[in-house]
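*Asks:* Just a sequence and a predicted model for now, questions to come.
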Amino acid sequence: MFDTILIANRGEIACRIAATCRRLGIRTVMVYSTADAEALHVKSGDEAICIGEAEPQKSYLNIAAIIDAAKRTGAQAIHPGYGFLAENTEFAQACADNGLVFIGPKPDAITAMGNKSAAKQLMEQANVPLVPGYHGDNQDAAFLHQQADAMGYPVLIKASAGGGGKGMRIVTSSDQFLEALSSCKREAKSSFSDDHVLIERYLQKPRHIEIQIFADTHGNTVHLFERDCSVQRRHQKVIEEAPAPGMTPERRAAMGAAAVAAAQAVNYVGAGTVEFICEGDDFYFMEMNTRLQVEHPITEQITGFDLVEWQLRVAAGQTLPASQDKLHIHGHAFEARIYAENPDNQFLPSIGQIHTLVFPEHQSFCLSPVRVDSGILQGDSISPFYDPMIAKLIVHGSDREDALRKLQHALEQSYIAGLHTNLRFLHRLACDDAFMAGDVDTGFIERRYDSLFPQPRPAGLLDLAVALAAQLHQYGVSCSQNPTVSADPWDQNDFWRANDLLYRHFVFADGDQTSSLQLRREHNQWYLQHNDTTTPFAWQVEATEQSLRVTITLGDQRLHATVYGQTPEYDIRYGKIQRHLTYVDPLAVDPLAEEDNGGGLTAPMPGKVLSLAVQAGDTVEAGQLLLVLEAMKMEHAITAPHAGTVSELFFNAGDQVTEGAALLAIEITDN
């Protein structure tokens, strides 16, 4: 086994790899950019080397700097994690050329599977089923358009060298094809330095099921069963589970055999994932990821094996720790990816500092009921340079129903403040009737949109009462029937009045929705008035380190709730209800209030202007494309919010912009 390895990555996966190395007694060297100098992964290793500036090209994608760091620190091997250089043939070869073991497959296997078109040709020869499509080298736009027309719509355009949903577009009609192709190629070139694409028939209600495989240098290849990764947004996974719901033993065996055949076709070594697209009883090879997957923990949960340890042992020349007949499924597992993003704004990534970070009690490895993999601490910031993942919340149960209950409960016990996250969306998803029934497919979020994105509704009396109790607690006000006797009534912080009567108005907001209620006290009895109904009111608040335990009594109804946050922001949880309410202080001034800028548009986050679709003087319609902004590895189309005339452009294509920067100005057309 190795004495020292360098981990050429950052964030949660770097911390995850370091944990296994620490358990095995292997010394670890971390690398970091100037933006990550205080990051958790830097503190998780035995040594750390700064390899460059914040931009990935100058640090985590800088092959020379990483090789130099490994040689300087005496590392014998390099673990690439996932993303960055994990599937980079040049990097794997550079490791070999410098006497370093690359903890992953050989360069020729990465090359064979890294190009989706070439990989599908190999799979066809190995009799692995393929989705009908064009996987050739002819990249002429007119030719590709002709192929798509002949195939029939909808079709899927995919970057051949891609992954993670980048360089991928669904096209539903012929007149949309060329624009989608151009956008796809541009994004593929930016992300992978390769704009080669393939075209496939787009399946209407497919499931995305992948098989974890492992192979060693002694000719042994096994699969560790499947993961269902169907629930996605922007072609990126949101919640994964293992095993797949509804999977029969016969189909599992067939897909496992196809995955093993795919790996053997390229003499694969190490950890890999063969991804299939499934519809009905049919399954088709989609691609192979020649690395450890983000969702590998759920495979660890149901098998009881540490896959990073397997990687290290295989890379050191040892045989696989288990043969196929020794591998069995134990229970069920889910993984929910917690991102800094705003689901209510097309899942746009969010940046900023994490002021509060709360997770349920958890352990760190296999078969634990709750596991959290993260590279983020409270007080850390999400930057525009890297993927906005905050953590992976992983649960394991005796069966799917048990695991799902644990997932729902774990999400209810998680809280993050300081920026937008998808936590409440994940909870709604986990509680969705169709998801609970296992009725999933890659279009699940769109299909269940009304359930997952319910229309805002005014807060009810229970929600308002809980928020009010929390606000009164912040004031130090108690509803005790036996207040402490004092000679001075002003010692009592309980809204005491000389005539023992109180009437006070409170307003709480949920987004654009506001709700009001009145608090009354008459002769030491409290009442709430809401929508012309008056109800006796009592409350108790117990403060814990991370939350408030609130008990309210309204007439003959009693409710126990957990409240996260502090004035004016309250996150209320009870049962499966989650609601965020903001206390509207009548004396507060909104520091963010701005005058109308007359139609100017600002950058939603730091990024680069990729292309401009208009010029000064152009007349535009509402919804018309104005420019394309690249931020946090994704393209974002900026469209006109209303009709008007472009009066000025403030940036050119290729310019970097900061968050909130004015991009252009539109003079509103008079009606």
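*Replies:* Yep, that arrived.

*Asks:* can we go C-alpha only for contacts and neighbour counts from here?
*Replies:* OK.

*Asks:* secondary structure class for the closest residue to residue 612 other than its chain neighbours?
*Replies:* Of all residues not flanking residue 612 in the chain, residue 627 sits nearest, at 4.4 Å (Cα to Cα, 6 or more residues apart in numbering). Using DSSP: H, G, I helix; E, B strand; the rest coil, the structure places residue 627 in strand.

*Asks:* hang on, residue 627 packs against residue 608?
*Replies:* No. Residue 627 lies out of contact with residue 608 (Cα atoms under 8 Å); the separation is 10.6 Å.

*Asks:* picking that back up, what's around the residue nearest to residue 612, how many residues?
*Replies:* With neighbours defined by other Cα atoms under 10 Å, the count for residue 627 comes to 20.

*Asks:* contacting residues around it?
*Replies:* 609, 610, 611, 612, 613, 614, 637, 638, 639 (Cα atoms under 8 Å, 6 or more residues apart in numbering).

*Asks:* Of the residues you listed, just say which sits nearest to residue 90.
*Replies:* residue 610 (27.1 Å; Cα to Cα).

*Asks:* Name the helix or strand for that closest one, please.
*Replies:* strand 607-612 (DSSP states H and E).

*Asks:* what's the next secondary structure element after that strand?
*Replies:* That would be, after strand 607-612 and using DSSP H and E, strand 619-620.

*Asks:* helices and strands around that next one, which ones?
*Replies:* If you count contacts as 3 or more Cα pairs under 8 Å, 6 or more residues apart in numbering; DSSP states H and E, strand 619-620 packs onto strand 644-649.

*Asks:* just the angle between the strand it packs on and strand 607-612, please?
*Replies:* Comparing the axes of strand 644-649 and strand 607-612 via axes from the mean of the first three to the mean of the last three Cα atoms, to 10 degrees yields an angle of 120 degrees.

*Asks:* let's bring in a second one:
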Amino acid sequence: MFERLLVANRGEIAVRVMRTAREMGITTIAVYSDADRDSMHVRYADEAYNLPGTTVRESYLNTERILEIIKRSGAQAVHPGYGFFSENTDFARAIESSGVVFVGPPPKAIEIMGDKISSRIAATAAGVAGVPGTAEVLQSAEEIITFGNQHGWPVAIKAAYGGGGRGMRVVHSASEAADALSSAQREALASFGRDECYLERYLTWPRHVEMQIIGDTHGNIVWLGERDCSCQRRHQKLIEESPAPDFPNDIRVQMGEAAVKVAKACGYYNAGTVEFLYQDGQFYFLEMNTRLQVEHPITEAVTGLDLVELQLRVAAGEPLGFAQHEVTHRGHAIEIRLNAEDPSAGRFIPSPGPITRFDRADGPGVRTDAGYEAGDAVSQYYDNLIAKLVVWAPDRERAIARAVRALHETKLEGVTTTIPADLAILTHPDFAAAQHSTKWVEDRLDLSALPVGPTANDTDTSPAPTEVVAEVNGKRVAVKLFLPDVGPTPASRTNQTSNASPTPRSARPQGSTSSSGSGSGNVTVPMQGTVVKVSVEVGQEVQVGDTVIVLEAMKMENSILAERNGTISEIKVQPGDTVGTGDVVAVIS
């Protein structure tokens, strides 16, 4: 087993990986951007090194700099987490070429399965049927129109090198094709460093059911059970559970065996997830995620296995140590993602800013995997996942009740979170009856009554002791000073960090991604972000609902729309500009 592990990621997944590594006696090494200088994963690690820059491409997607830190830190292995470089073949090859262990599948498997197009081809060759779609990279909007006319609308544009709903757009008609393709490509490039996309038929009322697999370098591959991830917004998951409800066991076995076939077809080892769409008693191969999944804790809860430990042991060359017939399942587990988003009226607007209070739930069968503590700031530059609340109970009914109880105990203030929407889902009769689908949250769940904005309380943030952080030649060194009568420093865990200086949440205009601006004609933005597209020009006539700009915040694109009819008399921003909450970006006369 290696002794020094670098985690090439941030947030809760970096902390989660480091926790298991620490239990195994492995020294943990973090990397951090300028905006993450005092983040929780940095404080938790044994050592931490700076990745100069703020944006993802400057920092966490900077292969050259990460390789320098690997050499300098003496890391013997690299865990990529999920997102960023976790499914990047070139990164995996660069790690292995440097003589360091990549904690993941072989680069060739990532190349086949990390590319969603070639994964469809490989799954078909293995005898596992997928959703009807294309096997070539999209070159133009005309290809979308031709596919839609042939297979029927709507169709889905998907990032070939991504996952988690990033770089995915649903196209309902030919007129939407060009803009949807451009938007999907921009988001894919920002999130994964690649902008290739492909097409799939968009099923009408499917459930998203995925199968966790694990394999070793000795030829053993097993499936560990399925997860139902159908509660989604913007094709990104909110709540997951295992086992899938109202799911026949014969289908479960068939899906597990199909997942193993797909894995064997590409010479896979380490942890991976084969995703399927399930509708009318049939399942279709969707894609394979060649990495650890966000929702892996619920599989851990029902199997009693530590997937990160298994990953590390497999990467070190150890056999799994168990066979398929030895995998057992017990009870029911639910994971709730706690995101910094305002879900009121179903808008799910990104909500970056400082966390003023974070009280975690406790009690039997409750686990919280977090990447933040009170005093930390959720940055506009990265994913908005704050934490994952995981509950386990002997059966689904009690797991739902425990999840509701735990959500009520969780106090997250300073930013608006998805907790009200999570409660609306868990307490809905459709969810109890397992009648939901991937479209249920956006199409049928009524979120109009959800409160708008946060309920922040003043808190005593006096630090004791004061923690002073020094950065020596790019390496972070933290020193605690017991100094009386000294105010809190930006590095204090219990105080607001220097990672960001957002506008106070109470001053945030209550707009939405589909309606921004005021009666005066000032078009304002409801969150911090970066302008990626200006859709109008001075002198152009606009109507209510027309897109004025496209804003990227927390790795999601948000259309800022005109609230009144009129003529664009002034444009105050251009692509690449960073804007803050309430900033005026255009004027309509």
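*Replies:* Okay, I see it. None of these values were measured; they are calculated from a predicted model.

*Asks:* Any idea what the TM-score is?
*Replies:* Taking TM-score structural alignment, normalised by the length of structure 2 as the basis, the two superposed chains have a TM-score of 0.86; 531 aligned residues with a Cα RMSD of 2.1 Å.

*Asks:* Just give me the match in structure 2 for residue 639 of structure 1.
*Replies:* Using TM-score structural alignment, the partner of residue 639 of structure 1 in structure 2 is residue 561.

*Asks:* correct me, but that match touches residue 548?
*Replies:* Yes. Under the criterion of Cα under 8 Å, residue 561 of structure 2 makes contact with residue 548 at 5.3 Å.

*Asks:* about what we covered before: how many other residues sit next to the match of residue 639 of structure 1?
*Replies:* 25.

*Asks:* Superpose on structure 1 and give me the mean offset of the lengthiest strand in structure 2.
*Replies:* Identified as the longest strand of structure 2 according to DSSP state E is strand 221-233. Taking mean Cα distance after the TM-score superposition for structure 1, the mean distance separating strand 221-233 of structure 2 from the aligned residues in structure 1 is 0.4 Å.

*Asks:* rewinding a little: ignoring the adjacent residues along the chain, who's closest to the match of residue 639 of structure 1?
*Replies:* In space, and not counting its chain neighbours, residue 561 of structure 2 is closest to residue 547: 4.4 Å by Cα to Cα, 6+ apart.

*Asks:* can you check residue 430 of structure 2 too?
*Replies:* Nearest to residue 430 of structure 2 is residue 436, by Cα to Cα, 6+ apart, at 6.0 Å.

*Asks:* list the contacts for the residue nearest to residue 2 of structure 2 when sequence neighbours are not counted?
*Replies:* Spatial nearest neighbour of residue 2 of structure 2, chain neighbours left out: residue 76 (6.1 Å); criterion: Cα to Cα, 6+ apart. The contact partners of residue 76 of structure 2, taken as Cα under 8 Å, 6+ apart, are 2, 3, 4, 5, 6, 70, 100, 101.

*Asks:* Buried subset of these as a ChimeraX selection?
*Replies:* In ChimeraX syntax, the buried subset of the contacts of residue 76 of structure 2 is picked out as below (16 or more other Cα atoms under 10 Å):
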select :2,4,5,6,70,100,101
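
*Asks:* Would you check how far apart the match of residue 639 of structure 1 and residue 587 of structure 2 are?
*Replies:* 12 Å (Cα to Cα, to the nearest Å).

*Asks:* Give the residues shared as contacts by the two.
*Replies:* residue 523.

*Asks:* List the buried residues in stretch 210-230 of structure 1.
*Replies:* Result for stretch 210-230 of structure 1 [16+ other Cα under 10 Å]: buried residues 210-217, 220-230.

*Asks:* Please disregard the earlier target; I meant stretch 72-87 of structure 1.
*Replies:* 73, 75-87.

*Asks:* what's the spacing between it and its chain's center?
*Replies:* Chain-centre distance of stretch 72-87 of structure 1: 24 Å, with Cα atoms, centre = their mean, to the nearest Å.

*Asks:* Please apply the same query to stretch 379-396 of structure 1.
*Replies:* 7 Å.

*Asks:* what's that stretch aligned against in structure 2?
*Replies:* Under TM-score structural alignment, the match for stretch 379-396 of structure 1 is residues 375-392.

*Asks:* What's the end-to-end length of the matching stretch?
*Replies:* 29 Å.

*Asks:* Over to stretch 364-375 of structure 2?
*Replies:* 27 Å.
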